[in-house]
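Q: My questions concern the predicted model and sequence given below.
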Amino acid sequence: MQIGVIHYTNIHISDSSTMLKGRLQFHQELLHFDLLDSDTLTEDEIRTHHGRILQSIQKEDYLLPIHSGIDLTHFFMLEYQLPITLHDTGSLYLPLHKKGNALYDQTKEIASPFCMDQTTSTSEATVHAIQCFFFSHASTTHTYSELLEAAGTMFTHVHGGTFKIELL
């Protein structure tokens, strides 16, 4: 499994705009009908936090807005069909390293396709963050880089700041 990390600096997280809230809600409603028309999610999919979100959407238990950082991360998860997490780097002990399918700081596991450390959650006070993308399906590094660049560009368009990508 390849893990893509986007490092964000000098961002400003706030309450989500009406447009972001609307797009997230609309995307969930469309996905709900797609999931109703498709077969049930596989056991492997349900084990991931992304799969559990899809299972909730299938039951019309939609994600509620939290703040712009989390809401845009949820939008990316639904759009790209990948487990994606967002973490406040002020809560991390850098540098990060990959072990198996998980991402660790110097003290603990912070994210995997199956869980996310709640002690590193972002808030409206977050200024520096990382966003972790867990690529499980076959693709090329070039495609991963393009997806990370597109996500980073959209995230900084909403939150300001700068970003750099890293593949682990």
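A: Looks like it came in fine. Numbers count the residues shown, from 1 in each chain.

Q: When you work out contacts or count neighbours from here on, use the C-alpha atoms and nothing else.
A: Fine.

Q: any idea how far Y104 is from E45?
A: Using CA to CA, to the nearest Å, one gets 22 Å for the distance from Y104 to E45.

Q: which residues touch the residue nearest to H97 when sequence neighbours are not counted?
A: Here the nearest residue to H97 in space, its sequence neighbours aside, is Y104; by CA to CA, 6 or more residues apart in numbering that works out to 5.3 Å. Counting by CA atoms under 8 Å, 6 or more residues apart in numbering, Y104 touches 96-98, 110-111.

Q: Of those, which is the most crowded?
A: A111 (26 neighbours; other CA atoms under 10 Å).

Q: before we move on, the earlier item: against Q118, how distant is the residue nearest to H97?
A: 14 Å.

Q: Next, name the residue at the spatial heart of the chain.
A: I84 (2.6 Å; CA atoms, centre = their mean).

Q: How about E124: what's its closest non-neighbour residue?
A: I13 (4.8 Å).

Q: tell me the contacts of the residue lying farthest from the centre of the chain?
A: Distance from the C-alpha centroid of the chain peaks at D37, with 25.1 Å (CA atoms, centre = their mean). Going by CA under 8 Å, 6+ apart, D37 touches no other residue.

Q: Please apply the same query to P95.
A: 105-106.

Q: separation between it and D105?
A: Counting by CA to CA, the gap from P95 to D105 is 6 Å.

Q: Kindly report the same for L168.
A: Taking CA to CA, one finds L168 at 13 Å from D105.

Q: same deal with A151?
A: The value you get for A151 to D105, if CA to CA is used, is 23 Å.

Q: With F114 instead?
A: 17 Å.

Q: again, but for V127
A: In terms of CA to CA, V127 sits 18 Å off from D105.

Q: One more: L35?
A: 35 Å.

Q: same question, L147
A: For L147 relative to D105 (CA to CA), the value is 24 Å.

Q: can you check E79 too?
A: Applying CA to CA to E79 and D105 gives a distance of 27 Å.

Q: here comes the other one, which I'd like you to weigh against the first:
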Amino acid sequence: MDTLFLSTSITETIPDFKIGYITYHDIVVENSPQMVRGRYQFYLETMMMDLEDTELTSFPAVKEWRSVFKTLGADPSRYRPSSEALLRRLKKGSDLPSIHSAADINNLLSLQYKIPIGIYDLDLLVGPITVGIGDESISYQGLNGREVNFNNKLVALDQKGPFGSPIVDSMRTAVTEKTQNAIQIYYIQPSLSSEEAKKLLKASGEMFNQVHGGNFDYGLTMIK
């Protein structure tokens, strides 16, 4: 990957829009070790209890992302940000099964910050990444097994085409236990300052790095 760009179609509509990213190299993805599984389960159970009497829109990041979807032309009640979908599952009392270490940490971070975060196998991506607003011609098979169309929805594309979004990611670039290099895309809420966004990225990279080894770099793409 050369770099990550934002389509002007987004920044003209939402000038403060920003995307964070973290690239990881020489990592080891595996069945989550006991330490991670224990932390994962404890966090989920704690959050389930916290969510019982909590309206999801009381979380500023959830409320803001619903507003972003509306502004860009997508119905947030029909196409939910992935972070809100995770929170709704927990609020209903549904468990989130462990997948592998990378997916589990990714879910934990998304729940912690209440923002959509996607993780992708870097070696399956070609060329620079652009995050833009899709149209009727853009679709892919999601990790949920369904074909998803991205008309009026945020979507990430490389030179091969669309591969990720803040709704559901594609099968094409999914991280597996064979993944050695990866990239996370953080859909930062626009109101968060650049300084706070960079702190969030650094802390997230360090947490992921503690479990998977290797090394990481992070950055923020926005209007200068």
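A: Alright, I've got the coordinates. Here the structure is a predicted model, which means the values were calculated and not measured.

Q: what's the TM-score here?
A: Once superposed, the chains reach a TM-score of 0.91 (TM-score structural alignment, normalised by the length of the first structure), with 168 aligned residues with a CA RMSD of 1.8 Å.

Q: doesn't the residue nearest to E124 of the first structure fall inside a strand?
A: No. Read with DSSP: H, G, I helix; E, B strand; the rest coil, I13 of the first structure is coil and lies in no strand.

Q: Which residue in the second structure aligns with it?
A: Counting by TM-score structural alignment, I13 of the first structure lines up with V29 in the second structure.

Q: give me every residue that touches F133 of the first structure.
A: 3-5, 82-85.

Q: which one of those residues is nearest G160 of the first structure?
A: V5 (17.8 Å; CA to CA).

Q: List the contacts of that closest one.
A: Taking CA under 8 Å, 6+ apart, one finds 130-133, 148, 165-168 in contact with V5 of the first structure.

Q: Could you find the closest non-adjacent residue to it?
A: Closest to V5 of the first structure by CA to CA, 6+ apart is C132, at 4.6 Å.

Q: Report the contact partners of the aligned partner of the one you found in the second structure.
A: Matched across to the second structure, C132 of the first structure falls on I185, judged by TM-score structural alignment. For I185 of the second structure, the contact set (CA under 8 Å, 6+ apart) comprises 19-22, 117-119.

Q: name the element I185 of the second structure belongs to?
A: strand 182-186 (DSSP states H and E).

Q: how big's the offset between that strand and the first structure?
A: By mean CA distance after the TM-score superposition for the first structure, the fitted strand 182-186 of the second structure averages 0.6 Å away from its aligned residues in the first structure.

Q: ok, which stretches of the second structure are helices?
A: 8-11, 34-51, 60-72, 82-91, 101-113, 194-212 (DSSP state H).

Q: Can you check which of those gets nearest to M222 of the second structure?
A: helix 8-11 (8.1 Å).

Q: now that closest one: which residue numbers in the first structure?
A: Under TM-score structural alignment, there's no match for helix 8-11 of the second structure.

Q: ok, and what's touching that helix?
A: By CA under 8 Å, 6+ apart, helix 8-11 of the second structure touches 17, 72, 132-133, 223.

Q: Give me the buried positions along that helix.
A: For helix 8-11 of the second structure, the neighbour count (16 or more other CA atoms under 10 Å) marks I10 as buried.

Q: what about S94 of the second structure, distance to R88 of the second structure?
A: From S94 of the second structure to R88 of the second structure the distance is 9 Å (CA to CA).

Q: Between those two, point out the one with more neighbours.
A: R88 (17 against 13).

Q: Next one: that one from I27 of the second structure, what distance?
A: Taking CA to CA, one finds R88 of the second structure at 31 Å from I27 of the second structure.

Q: E146 of the first structure: neighbour count?
A: Based on other CA under 10 Å, the number of other residues close to E146 of the first structure is 13.

Q: What does it correspond to in the second structure?
A: So E146 of the first structure corresponds to K199, using TM-score structural alignment.

Q: Give the burial count for the residue nearest to G160 of the first structure when sequence neighbours are not counted, as a bare number.
A: Take G160 of the first structure and drop its neighbours on the chain: the residue closest to it by CA to CA, 6+ apart is I11, 5.2 Å away. By the criterion of other CA under 10 Å, I11 of the first structure has 22 neighbours.

Q: you'd agree I11 of the first structure is up against E124?
A: No. The pair I11 of the first structure / E124 is not scored as a contact, 9.8 Å apart, by CA atoms under 8 Å.

Q: And the aligned residue in the second structure for the residue nearest to the centre of the first structure, how far from I19 of the second structure?
A: Matched by TM-score structural alignment, I84 of the first structure corresponds to I117 in the second structure. For I117 of the second structure, the distance to I19 of the second structure (CA to CA) stands at 10 Å.

Q: Grab the nearest non-local neighbour of the alignment partner in the first structure of A174 of the second structure.
A: In the first structure, the residue matched to A174 of the second structure (TM-score structural alignment) is S121. Distances taken as CA to CA, 6+ apart place H87 nearest to S121 of the first structure, at 5.1 Å, with adjacent residues excluded.

Q: Many thanks, have a good one.
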